[in-house]
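Peer 1: kindly generate the corresponding structure for this input.
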Amino acid sequence: MKKYLLSVLAGFLILANINCTKEKPDSGIPECVQEKIKQLENEGVRNPPASIWQYDYKGQLVYFVPSFCCDFYSLLYDSNCNLICAPDGGLTGKGDGKCKDFFTESKNGKLIWQDSRK
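Peer 2: This next block holds a predicted model:
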C-alpha cells in the first residue's frame, strides 16, 4: 500500500510540474514577431498593456502592434516584420495614411500576445 501511495504521489508531482511550466510562444508565430514580443517584454510596463494582434489583410497575415499612446503610431507588419503602415495614431489619430482601409478591410483579428505584467 505504501508503494502504491508513493507511486500516486510521484505521478501527481510530475503532472503538477508539467502544468506549471511556462508555455512557449505559439510556433505558428513568425520568429521576427516573437522577437518583437521579447523586445516589448524588455521595455517598461505600459498602460494599456502592450499587445500584438494577427489579422488577415489584403490576402496576407499581418501583425498589428497598437501604440501605448494616441500621439504615437500603431504599427502594422507583414509576416517578415516589414513595416506596411501605421493604421492609426500620430497627431491626427489617422495614422500615416498608407492603409486607411485597414480597420474596415482586415478580418479574423486574433490577440496573439498581451503583456501580463502589472
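Peer 1: for the rest of this, base every contact and every neighbour count on C-alpha atoms.
Peer 2: Will do.
Peer 1: ok, longest helix in the protein?
Peer 2: Ordering each helix of the chain by length in residues (DSSP state H) puts helix 2-20 first.
Peer 1: to check against the first, give me the structure of this:
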Amino acid sequence: MDDKIQAHLNAKAENPRIRILSYQYRGQTVYYETSPCCDQYTTLYDAKGNVLCAPDGGITGRGDGKCADFEKNRTAEQLIWQDPR
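Peer 2: As a prediction, this is how the structure comes out:
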C-alpha cells in the first residue's frame, strides 16, 4: 500500500479525497481504495497488493460483480490513509 499512497501523493489531489481502508473479508485482511469521482470503480486488494475486484462504482454503482457480497460481509473497518491535501 505504501507504493499506492506515494503514487497518489505524486499525482494531483482528487475531490473527493482518496482513502484506503482495511477490512476483514472472507477470512483475510483486504484493502479498499476509493475512487476519485463519478462512475469510476473502487478497488479491493489482498494483503499482497493484488487486485481482487471492484466492489462498487462504475456506471451501475455495483462494481465488476466479482465481490458483490463485500459491503454485506466486510468487518473491522480501519482507515489506513486519507489524502491530506
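Peer 1: report the TM-score for the pair.
Peer 2: The TM-score (TM-score structural alignment, normalised by the length of the second structure) is 0.97; 85 aligned residues with a CA RMSD of 0.6 Å.
Peer 1: so how far is the longest helix of the first structure off the chain centroid?
Peer 2: Offset of helix 2-20 of the first structure from its chain centre (CA atoms, centre = their mean, to the nearest Å): 34 Å.
Peer 1: need the counterpart of residue 86 of the first structure in the second structure.
Peer 2: Matched to the second structure by TM-score structural alignment, residue 86 of the first structure sits across from residue 54.
Peer 1: list the buried residues in the longest helix of the first structure.
Peer 2: For helix 2-20 of the first structure, the neighbour count (16 or more other CA atoms under 10 Å) marks no residue as buried.
Peer 1: got the contact list for the helix or strand following that helix?
Peer 2: Beyond helix 2-20 of the first structure in the direction of the C-terminus, DSSP states H and E gives the next helix or strand as helix 31-42. With CA atoms under 8 Å, 6 or more residues apart in numbering as the test, helix 31-42 of the first structure has contacts from 25, 50, 52, 63, 79-81, 113, 115.
Peer 1: do the same with stretch 71-83 of the first structure
Peer 2: Stretch 71-83 of the first structure is contacted from outside by 30, 32-33, 60-67, 84-93, 95-96, using CA under 8 Å, 6+ apart.
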